[in-house]
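**Student:** this one's sequence-less:
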């Protein structure tokens, strides 16, 4: 894991084909000191992965290449190209099968939309050793 406690801000790559979802997640994370980059599809995500973000947060239901296939492609990369990036799957699907499929595909964990801020921040923190900045916002 990265030592992000006293160094530069955590860098997150958000992948979702829904602009409102990206705006919401970006706002929640930026309020707590995260530097966010976004992608609207898997192809953009693969390009932006070159900037070496610290964590990936990806929606599962995207057209063309879904989140499952995206993480499978990422896991084939060498570590220095992002192949071992901590990854969170997000989806409105609540079925345990979707969650299990996400983890089997290569995600570390799964968070259900709509986001619970506390769960989101705790999950990111557990996967990266990062600690959120206090923003005065509670959830």
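**Tutor:** The structure has been received and is ready for your questions. Quick caveat: nothing in here was measured; it's all calculated off a predicted structure.
**Student:** CA atoms for contacts and neighbours, from now on please.
**Tutor:** Noted.
**Student:** name the element residue 48 belongs to?
**Tutor:** helix 42-48 (DSSP states H and E).
**Student:** same for that helix, what does it pack against?
**Tutor:** Helices and strands touching helix 42-48, by 3 or more Cα pairs under 8 Å, 6 or more residues apart in numbering; DSSP states H and E, are strand 11-15, strand 35-39, helix 67-75.
**Student:** for this protein, what spans make up the helices?
**Tutor:** Using DSSP state H, the helices found in the chain span residues 19-30, 42-48, 67-75, 96-105, 117-128.
**Student:** please work out which of those is packed deepest.
**Tutor:** Ranked by mean neighbour count, those are led by helix 67-75 with a mean of 20 (mean count of other Cα atoms under 10 Å).
**Student:** dropping in the other structure now:
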């Protein structure tokens, strides 16, 4: 089985200077198809992915593991991505409170982008997921931090 990185990765995104290999990212999305797609994209870049399908599950997970980045759907039942991020940021007991976070959402207006950034997200990616946009946003945040 050959390992041709040009076939594995979206075009024009990765290079050897900006490897995502070894990052540990928490992805939270209540939509199983979206969660699966996001996980597959990240794992194709050798990212270690931990997933949750609700805000409550994510809060339990962040108490147990250290992450390099958070990727949250915004529109989830019971606890939206804004509330989830606020609870993590306000928890002084977790190592994950200050790490970069990306909003992953079908809400695509300029106002939604401003609200996400004001709420503490450093990045914003629209659904349906464009793998190139997601990876570019992650690279931007890993280079900046």
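**Tutor:** Yep, it's here. Small disclaimer: the values here were computed from a predicted structure and weren't measured.
**Student:** can you calculate the TM-score here?
**Tutor:** The TM-score (TM-score structural alignment, normalised by the length of structure 1) is 0.83; 126 aligned residues with a Cα RMSD of 2.1 Å.
**Student:** thinking again about what came up before, out of the helices of structure 1, which gets nearest to residue 5 of structure 1?
**Tutor:** helix 117-128 (9.5 Å; Cα to Cα).
**Student:** which part of structure 2 lines up with that closest one?
**Tutor:** The aligned range for helix 117-128 of structure 1 in structure 2 is 131-142, by TM-score structural alignment.
**Student:** check how far that stretch sits from its aligned residues in structure 1, on average.
**Tutor:** Stretch 131-142 of structure 2, aligned to structure 1 and superposed, deviates on average by 1.3 Å (mean Cα distance after the TM-score superposition for structure 1).
**Student:** now for the residue nearest the centre of structure 1: which residues touch it?
**Tutor:** The geometric centre of structure 1, computed from its C-alpha atoms, lies nearest to residue 57 (Cα atoms, centre = their mean), at 1.3 Å. Going by Cα atoms under 8 Å, 6 or more residues apart in numbering, residue 57 of structure 1 touches 12, 13, 14, 15, 87, 88, 89, 90.
**Student:** rerun at 10 Å
**Tutor:** By Cα atoms under 10 Å, 6 or more residues apart in numbering, residue 57 of structure 1 lies in contact with 12-16, 25, 38, 67, 86-90, 107, 109-111, 124.
**Student:** what's it aligned with over in structure 2?
**Tutor:** Here residue 57 of structure 1 is matched to residue 71 in structure 2, going by TM-score structural alignment.
**Student:** one more: residue 9 of structure 1?
**Tutor:** Match for residue 9 of structure 1 (TM-score structural alignment): residue 22.
**Student:** burial measure for its match, as a count.
**Tutor:** The number of residues packed near residue 22 of structure 2 is 12, by other Cα atoms under 10 Å.
**Student:** isn't it right up against residue 68?
**Tutor:** Yes. Using Cα atoms under 10 Å, residue 22 of structure 2 is in contact with residue 68, at 9.3 Å.
**Student:** can you work out which residues contact both of the two?
**Tutor:** Both residue 22 of structure 2 and residue 68 are in contact with residue 48, where contact means Cα under 10 Å, 6+ apart.
**Student:** okay but residue 42 of structure 1 is in contact with residue 56, surely?
**Tutor:** No. Judged on Cα under 10 Å, residue 42 of structure 1 makes no contact with residue 56 at a distance of 11.7 Å.
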